[in-house]
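Trainee: Okay, here's the prediction I keep looking at, along with the sequence it came from:
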Amino acid sequence: MQVAVGEKIVTSQNYLATHVGAKVLEDGGNAFDATIAVSAVLSVVLPHTSGLGGDGFLFALTPEGIIAFNSSGWSPKNLKKEKIGERDPNSIVVPGLVDAWNFIYNEYATMDLSRLLSPAIALSTNGFYLGKSLYKSILSSSGLGDTWKKTFGDKTFGSKLKLPRLGNALKIISRDPRDFYQGKLAEEIVIGLRSNGSTMEISDFSEFHGEKVKMIRTTYRDFNVYEFPPNSQGITTLEILKMSEIKELWKRPYTDYERVNDYIKILSIAYADRDNYVADPRFYQIPDLLDEIRLKNALKGKAKTNILSDGDTTFFAISDGENLVGFIQSLFYPFGSGIVVNDIVFNNRGFGFTTGHNQPEGRKRPMHTLSILYAEREGEELLIGCAGGDLRPQIHSQVFQYYTDYGMEIDEAVHSPRLIMTGDKIMVEKRLEIPFPKLDFMVPDVGIVQAIKRKGSYTIGVADPRSEGVALPV
């Protein structure tokens, strides 16, 4: 089911994860309980997208207000690389996902952690059957190293994969999540990472914690729109929307040549700002990129964007009738660094370091592609998130503009064809007819979106038909 309507909803990129989340709600758990359970299952069955070796960001709308938690990891304190390669062992940062679970569990959960992690433990230990997205990613990742090949290299679509050491790690985490960072498990992981070339030390793990953050806000027409602040690229989405509002793009048809031309220019400006300014705010004071006068002046000039690429990530959203939760987790590239320790695939998030304000430094968080869009107007709330890497701000903005500017319901907005700028080319899905010169018709890299809309007494959950996603009501 790609669209579900009800009071309580779970929508994710994988049918097993959605089922597990719905069962938690059915058994009396809240959206935070279900978030931990869904996140853990995704960490097992979609190991190319996310997992214990990666990061996580939480957004929640509660009766008390907005909660936002950034659990993106920092680099090892002894990192001294000036340039980090795509699958370089130095690209591994301390994974933040488990600390996000710890935060959610201690602050908002109502069920025992062992109950919430038991489905993921069972899937790891007893095995699960490979879906198509995992199989396709294995096929395209065959050049990764020995630890990856030993774990995934011989698997085919429909074959069974067991990850017993991951299951054991989850059992340890179910007793105390901080053991992932400062217990025997943490020591084993650090030894394994160092044996594969990382400079990671146990103190890099033990001293790491995610942090509560304040979402950044702007307006788009009659909506208040929120995104994660830097080190997240969420501010890039808000720049795109503000410049679209300044140019009044909604007054023209979506496929109008002039509108597309203006939108491409807006993307170039926003991404140039991202590349120049978005970095870890603990190392650099970021200017006000949303100042309207500044944006109007920027629209008069030109901007050149670096090459942008897709990435493997997974987003899910949950409503329990009271709380609305969005959660996004990632390794960055498919299978991250390609380094596997204890059946845990480790990220390559450090490849997000560039130069200038975002240059590699010890205990620094790289510019991060993860973000979640939340929008509200009187009596109406929207959560939009996606897999998409660098492309996420344009995917978020397009789905939101389909909804706000062109009268689509949220499921239509998610399902509708998208346009993607990668810096050196423009890609569209073949079913999107745009009279634009030099279009490069490449279908796959347009993101995988999950979304939730809440209005009055009902909620709509949407799973992108471009994936194995499922939305279920409870």
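Mentor: Looks like it came in fine.

Trainee: contacts, neighbours, all on C-alpha from now
Mentor: Noted.

Trainee: ok, residue 456 - contacts?
Mentor: By CA atoms under 8 Å, 6 or more residues apart in numbering, residue 456 lies in contact with 379-380.

Trainee: Tell me where the stretch 251-400 of the chain has strands.
Mentor: Taking DSSP state E, counting those that start in this stretch, the strands of the stretch 251-400 of the chain run over residues 312-320, 324-332, 340-341, 344-345, 373-377, 380-387.

Trainee: Show me what the first one packs onto, helices and strands only.
Mentor: On a contact count with 3 or more CA pairs under 8 Å, 6 or more residues apart in numbering; DSSP states H and E, strand 312-320 meets strand 8-12, helix 31-45, strand 324-332, strand 380-387, strand 448-455.

Trainee: which residues are contacting that strand?
Mentor: 7-13, 25, 30-31, 34-35, 42, 48-50, 324-334, 383, 385-389, 449-452, 459, 461.

Trainee: any idea how far the nearest residue to residue 253 once chain neighbours are set aside is from residue 446?
Mentor: Nearest non-adjacent residue to residue 253, counting by CA to CA, 6 or more residues apart in numbering: residue 259, 7.5 Å away. Distance, residue 259 to residue 446, using CA to CA, to the nearest Å: 19 Å.

Trainee: ok, and here's another one to check against it:
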Amino acid sequence: MRVLLFCSVLSLILPAAAADRIAGRDFATRSEVIAPHAMAATSHPLATQIALDVMKAGGSAVDAAIAANAALGLMEPTGNGIGGDLFAIVWDPKTKKLHGYNGSGRSPKSLTLEYFQQQGITDIPPHGPLPVSVPGTVDGWFALHGRFGKLPMPQVLAPTIRYARQGHPVHQTIAYYWGLSVPRLSKWPGFKEQFTIDGRAPRVGELWKNPHLADTLQKIAAGGRDAFYKGDIARTIDAYFKANGGFLSYEDLASHQGEWVEPVSTNYRGYDVWELPPNGQGIAALQMLNVLEGYDFSRIPFGSAEHLHLLVEAKKLAFADRARWYADPAFQPAPVARLVSKPYAAERRKLIARDKVLREVQPGTPKELQEGDTIYLTTADKDGMMVSLIQSNYRGMGSGMAPPGLGFILQDRGEMFVLQEGHPNSFEPGKRPFQTIIPAFITKDGKPFASFGVMGGAMQPQGHVQIVMNLVDFGMNLQEAGDAPRLQHDGSTEPTGQNTMMSDGGVVQLESGFPYETVRGLMSLGHHVEWALGPYGGYQAIRRDPDTGVYYGASESRKDGQAAGY
């Protein structure tokens, strides 16, 4: 990692814009991928190839997304797996409509807030049995497949089962994060036995096999979702948690059900940007865009202090509402329509000053109501179906809890609950925690324009806004929009209640590539600026030309991924 750090520091000294060596365009590490029939963009080249193979065999974009997600659970367990949750947005060319799926799981019904209080626990720990909630991914696969799939599920899961038995070489970024996880998680039963090689993480290029996961996927392929939630897999999980001080039970798994939800949108300069409603944080991106729409970015250069200042201030406003309103709507309904409305954005925009920073921000009061790691992938098929899918175990490799013989780790998403009565995100039995993972989609004039996502905790809505602005305001192509340097603002009040209220304006973290003039300009406005290596998310995207139907693909240059088509 010393080489990576050196390169990052060196880039602060050299001119800001990295240019494509052929086209001369700023920020392009490579060309967009262009294909006439189908496209896939994932964070692992082998998963991308699996997705393409599925579509070449007659599968839909949903089949391809499920196949790629299954592969990533094997190949990139540092970010996802069938022990985690899933969200998706699907463009259906038949109905010409977007469909959203919330595949997040709920807290164990037998675990209560009183238990934590009796144990003297004030924050849910990041690892072990207590942060584990019901994994929603497999249910999500079958819900999506039932509505939009073409190939039988055994055929969809077959490539991953084959790689799990025969092995695949581990990629560089994944090997690095795997190495970080092993010391933290090896204390938990089943992890060391199933996710290390003689107690260590696999090395770059080393073949990794997971026969236990192959067996689990084989059972799911043959028996459907109930094989996971009501069969031997569920019974194994139940027994494992009973033996290790946990609460996740067979009943929790058997009663799980995800839900179809209506995506929410706002129009940004003629483009409709779509997100899913809470319990996720997607509408924060819409709130930010609504505020930023009030400024003329044709007169504000990309990467200038004014551009980044306005972006950060809009984020502070949206995240104040995020901390107050975003939670499981079954327990704490949010005034979504008002939060994403233009009049509300106009009210909030008045709080922004162009010559100084907001040190603290209170949430709005809408009138009608008195180290997370993730994978993102997107697929598109010959019929025009496009899928935007995000999936995660939450914190790195999740809780570390790996039931024997199953080959996967349970997520630790329950860490996002607050152990405080009356808080919107307070822990309650059978409740869905606040979720950071959000897929996104853009339409224009009622037609699909782009499917995209930026993974990475609180960076995600900030990243979504930066991608939209890069495409719409700054005229970048799909690859340039992802390669351009990003910022992350840190320090807003969190919906998890683990931080105090923001009182100092937080911290602006800048990726290498912004000029010193911008840094000085931000500091003169009162921003606290830091250089940070790594927290800027991972991006994949597919754009469809509405006239020709040709697909354009882009993949994150900061990770191991690939966009490819045919």
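Mentor: Perfect, thanks for sending it. These numbers were taken from a predicted model, which means no experiment stands behind them.

Trainee: compared with the first structure, how much does the helix or strand residue 267 of the second structure falls within deviate?
Mentor: Taking DSSP states H and E as the criterion, residue 267 of the second structure maps to strand 264-268. Following the fit onto the first structure, the mean deviation recorded for strand 264-268 of the second structure is 1.0 Å by mean CA distance after the TM-score superposition for the first structure.

Trainee: in the first structure, what residues pair with the next helix or strand after that strand?
Mentor: The helix or strand immediately downstream of strand 264-268 of the second structure is strand 271-275, counting by DSSP H and E. Here strand 271-275 of the second structure aligns to the first structure at residues 223-227, judged by TM-score structural alignment.

Trainee: ok so, going back, of residue 259 and residue 446 of the first structure, which one has the most company?
Mentor: More neighbours surround residue 446 than the other of residue 259 of the first structure and residue 446, with 24 against 19 (other CA atoms under 10 Å).

Trainee: For the stretch 401-550 of the second structure, which segments are assigned as helices?
Mentor: Along the stretch 401-550 of the second structure, the segments classed as helices by DSSP state H, counting those that start in this stretch run 459-472, 478-483, 516-525.

Trainee: quick one, which of the ones you listed is packed in tightest?
Mentor: helix 478-483 (a mean of 25; mean count of other CA atoms under 10 Å).

Trainee: picking up where we left off before, would you mind giving the helices and strands packed on strand 312-320 of the first structure as JSON lines with distance to residue 56 of the first structure added?
Mentor: Conversion of these to JSON lines gives the following (distance: least, CA to CA, whole Å):
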{"stretch": "strand 8-12", "distance to residue 56 of the first structure": "15"}
{"stretch": "helix 31-45", "distance to residue 56 of the first structure": "9"}
{"stretch": "strand 324-332", "distance to residue 56 of the first structure": "4"}
{"stretch": "strand 380-387", "distance to residue 56 of the first structure": "13"}
{"stretch": "strand 448-455", "distance to residue 56 of the first structure": "16"}
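
Trainee: can you tell which of those is closest to residue 80 of the first structure?
Mentor: Of all those, the one in closest proximity to residue 80 of the first structure, counting by CA to CA, is strand 324-332 (21.2 Å).

Trainee: Next, the angle from the closest one to strand 373-377.
Mentor: Orientation check (axes from the mean of the first three to the mean of the last three CA atoms, to 10 degrees): strand 324-332 of the first structure against strand 373-377 gives 160 degrees.

Trainee: Read off where strand 324-332 of the first structure ends up in the second structure.
Mentor: Going by TM-score structural alignment, strand 324-332 of the first structure sits over residues 386-394 in the second structure.
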